[in-house]
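Participant: Would you be able to build a 3D model of this:
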Amino acid sequence: MTKISIIVPIYNVEKYLKRSLDSLVNQTLEDIEIILVDDGSTDNSHKIAEDYKENYSNVLLVTKENGGLSDARNFGLQYASGEYIAFIDSDDYVESQMFERMYNLSENGRKKIIESNFLWEFPDKNVKDVVKKYNSLNEYLVKGRVVAWNKIYKKSWLDTLDFKFPVGRLYEDQDFFFKMVANLQNIEEIAVDDHIGVHYVQRSNSISYNKSTRIRDIFWIYNDIIEYYRVHKVTCYKDEMEYRFTRNLLGNVLIRKVLKQKDRKLKRELLSEIKSYIDTNFPNWKRNKYLNERSKQNLYLKMVNSITYKLFYLY
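Facilitator: Below is the predicted model of the structure:
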């Protein structure tokens, strides 16, 4: 039986692909399959992937027209036969024992999500992202890493949920993460491997690193999550979602992306849209119980809020 199916979307990453695939074919865990999804690459990526398919019996290569990261992940899912599913980006690489450690935490399939710690590899520095455990699903929503590539997911569970990554949108991992959590019963369904497993490579020319790419997708993603929770009558996480969404909008989106826009008109439009979105969907966010907890992140968020209106009028 295949223990883990690892889905690897590939698009024009010839410079990084060998390192990524070497880290996967050299895993210490046996009975894994590696599903390479060539998403219409125009460089040498397809040839590199073909070489691995020819040399490793557990490597499958499938090709499709370019549709983006979410579309490639969804496409790869139909070929997966493993007990667990993993998604690895083709410019990242993993430690050789990562999947063995994660699978050993599955408790014979009782865990629905197992996640690993990771290292952010920026062009000028590395930053560890380390968690030892989560004490509740509420804490997981507030502090959990909203990425798909540091986790393995119970396939039979995913099959019953029958939802996919949103195609054509950035921030797709946030959509996937919050919908996953909505379908968990308790924190015991999650395990954490406290070792560094993934090397998450931040390229200055990648889509996720580019500050001027489809910033407005975040509004679509959050609306989709909110609607999913409404339809499925999940009402117990309102404070957690309010805190997480406003923190991301005022922190990551506003400071790291909007304010670095060179187009003054676009910058002003985005500032106005962020303010309007928060005022409409989370009018009482400043009284959020998580915001009132003392932490560096919350002090930062309050500072950002205090200058938001000044920024709006400045630009």
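Participant: drop to CA atoms for contacts and neighbour counts, all remaining ones
Facilitator: Noted.
Participant: Regarding H199, what is its secondary structure?
Facilitator: Following DSSP: H, G, I helix; E, B strand; the rest coil, H199 is assigned to strand.
Participant: leaving aside the residues next to it on the chain, what's closest to L77?
Facilitator: I7 (7.3 Å; Cα to Cα, 6 or more residues apart in numbering).
Participant: Check the contact between the one you found and D38; I expect there is one.
Facilitator: No - I7 is beyond contact range of D38, at 10.8 Å (criterion: Cα atoms under 8 Å).
Participant: In terms of neighbours, single out the busier of those two.
Facilitator: Neighbour comparison, I7 and D38: the larger count goes to I7, with 27 against 24 (by other Cα atoms under 10 Å).
Participant: Figure out how far the helix or strand containing the more buried one is from the centre of its chain.
Facilitator: With elements taken from DSSP states H and E, the one containing I7 is strand 4-10. The chain centre lies 14 Å from the centre of strand 4-10; the measure is Cα atoms, centre = their mean, to the nearest Å.
Participant: Next SSE downstream of that strand?
Facilitator: Of the helices and strands lying after strand 4-10 in sequence (DSSP H and E), the nearest is helix 17-25.
Participant: can you list the residues that contact that next one?
Facilitator: Helix 17-25 has contacts (Cα atoms under 8 Å, 6 or more residues apart in numbering) with 34, 45, 48, 52, 56, 90-96.
Participant: Give the buried residues for it.
Facilitator: Going by neighbour count (16 or more other Cα atoms under 10 Å), the buried part of helix 17-25 is 17-18, 20-21, 23-25.
Participant: The residues you listed into TSV, with extra columns for distance to N117?
Facilitator: TSV is the format used below for these (distance: Cα to Cα, whole Å):
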residue	distance to N117
L17	22
K18	22
S20	17
L21	20
S23	16
L24	17
V25	20
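Participant: out of the residues you listed, who's nearest V146?
Facilitator: Using Cα to Cα, S20 comes nearest to V146 of the buried residues of helix 17-25, at 21.4 Å.
Participant: Next, the second sequence, to be compared with the first:
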Amino acid sequence: MTKHELSVIVPLFNCERYIESCLTSIVKELAEGDELIVIDDGSTDRSAAHAQSAINGRENAIFVSKENGGVSSARNVGIDRSGAEYIMFVDADDLLIPGWRSKVDCALEQSDEADLVFIGNYGVGRNNCSIDGVIDAIIGLNADLMLQAGSSAWSKLFKLAAVNGPRARFNENIIHGEDALFNIEVLLNASRCSIQDASIYRYRMRETSATHTFSERFLASNLAYLDALRTLLSASPLFDERHIRACVDYSFVSSVFIYAKQLASLHDTRRIFEGTRLLYQNTEYAQLLSSIKVSGQSNLKERVSYFMTKRRLLALLACAYRLPLRYKSTEERWIEI
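Facilitator: Below you'll find the model as predicted:
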């Protein structure tokens, strides 16, 4: 089996509880010619010290310190420092499953060294997938192709040449959806992608993730995401205007549901109403709420969230979503991808 050189990029910020176990799961199986690149994004706890301890003495491990700029900024630094044939991303609170390195080489061999390889528990592998079909699956519009963690950066292998050719980078002004945009940009410039059935990644499910935590930046970030998505798809001959509109509309409906869940995470009812006013006072959101078409691909919660928000019932919706959170377990869970 051919060995392919690999750069594993780990962005790090205030993750002192998990970073050593994360890095240990990686360095145990790095092959000759591989490299581990850890980018500390201005951590204020002991994350940097724990990371350096975990990789101490390893010539194929690089530790980079930078001022805080967000996970996208850290990943971009990692890409710039990469020198291997393929790159992959691992979040600092997650793990790689024992045997991951041999599975990576197997996946690359079976994919005929595709530009982008999706790895997950799919039950079946697919080579030479339709680029537009995979992009639809990342967005959520392809019911025939369900990509586990398809919109995330991790559990994927990116050929560095396919990333640097169009100079694809993570959008540092977007806090939700930046991974999906990066994947789509690489795909639009790829000659071939592949889906491989293997489990290499353990994702730590935490209620403090960006999806579950309110951020006042979300609304502006989401508009930037929708605009960037439209720009990327419009530049490709694979998508006509009707298809692009469907992708943007679906993404907007999904984002309304995410925002309602973020509001529900707030313990202060007054802040829920303040977050509600932020959306309704935004003229761009008012226009989107009145103009988009709801796709049948949207699930029931997304459709309910959209229609209630359109009828100016977002605060009531957030309070309704808040009720089950009181009884929901806060224990961390693992998901194997």
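Participant: State the TM-score obtained for the two superposed chains.
Facilitator: Overlay of the two chains. TM-score (TM-score structural alignment, normalised by the length of structure 1): 0.79; 291 aligned residues with a Cα RMSD of 3.0 Å.
Participant: Dump the contacts of helix 17-25 of structure 1 into CSV; add neighbour count and secondary structure as well.
Facilitator: Output for those, formatted as CSV (neighbours: other Cα atoms under 10 Å; DSSP: H, G, I helix; E, B strand; the rest coil):
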residue, neighbour count, secondary structure
I34, 26, strand
S45, 22, helix
I48, 15, helix
Y52, 20, helix
Y56, 12, coil
S90, 24, coil
D91, 25, coil
D92, 21, coil
Y93, 22, strand
V94, 24, strand
E95, 17, coil
S96, 18, coil
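Participant: Out of these, the closest to S208 of structure 1 would be?
Facilitator: Closest to S208 of structure 1 out of the contacts of helix 17-25 of structure 1 is D91 (12.2 Å), distances taken as Cα to Cα.
Participant: if we can go back for a sec, so what corresponds to the residue nearest to L77 of structure 1 in structure 2?
Facilitator: In structure 2, the residue matched to I7 of structure 1 (TM-score structural alignment) is I9.
Participant: What of I218 of structure 1?
Facilitator: Alignment note (TM-score structural alignment): I218 of structure 1 maps to N222 of structure 2.
Participant: can you tell me how far that match sits from S265 of structure 2?
Facilitator: Distance, N222 of structure 2 to S265 of structure 2, by Cα to Cα, to the nearest Å: 18 Å.
Participant: Check T309 of structure 2 too.
Facilitator: T309 of structure 2 is 17 Å from S265 of structure 2, where distance means Cα to Cα.
Participant: now do V134 of structure 2
Facilitator: Distance of V134 of structure 2 to S265 of structure 2, given as Cα to Cα: 32 Å.
Participant: now do S234 of structure 2
Facilitator: The gap separating S234 of structure 2 from S265 of structure 2 is 35 Å, by Cα to Cα.
Participant: same check, this time on R75 of structure 2
Facilitator: 27 Å.
Participant: For those two, work out which one has more neighbours and name it.
Facilitator: A direct count of neighbours by other Cα under 10 Å for R75 of structure 2 and S265 places R75 higher, at 25 against 21.
Participant: Surely the more buried one touches L12?
Facilitator: No - in this structure R75 of structure 2 lies outside contact range of L12 using Cα under 8 Å: 9.4 Å.
Participant: joint contacts of those two?
Facilitator: Residues touching both R75 of structure 2 and L12 (Cα under 8 Å, 6+ apart) are I39.
Participant: Nearest residue to the residue opposite V94 of structure 1 in structure 2 once aligned in space, ignoring adjacent ones along the chain?
Facilitator: Using TM-score structural alignment, the equivalent of V94 of structure 1 in structure 2 is L96. With Cα to Cα, 6+ apart as the criterion, L96 of structure 2 has its nearest non-adjacent residue at 4.7 Å, and that residue is Y201.
Participant: related to what we said a few turns ago, name the residues of the strand or helix carrying the match of I218 of structure 1 that come out as buried.
Facilitator: Element membership for N222 of structure 2, per DSSP H and E: helix 218-234. Judged by neighbour count using 16+ other Cα under 10 Å, the buried positions of helix 218-234 of structure 2 are 218-226, 228-230, 233-234.
Participant: from the buried residues of helix 17-25 of structure 1, which is closest to L249 of structure 1?
Facilitator: Nearest to L249 of structure 1 among the buried residues of helix 17-25 of structure 1 is S20, at 31.5 Å by Cα to Cα.
Participant: Against L270 of structure 1, how distant is the closest one?
Facilitator: Distance, S20 of structure 1 to L270 of structure 1, by Cα to Cα: 36 Å.
Participant: Then D159 of structure 1?
Facilitator: D159 of structure 1 sits 37 Å away from L270 of structure 1, going by Cα to Cα.
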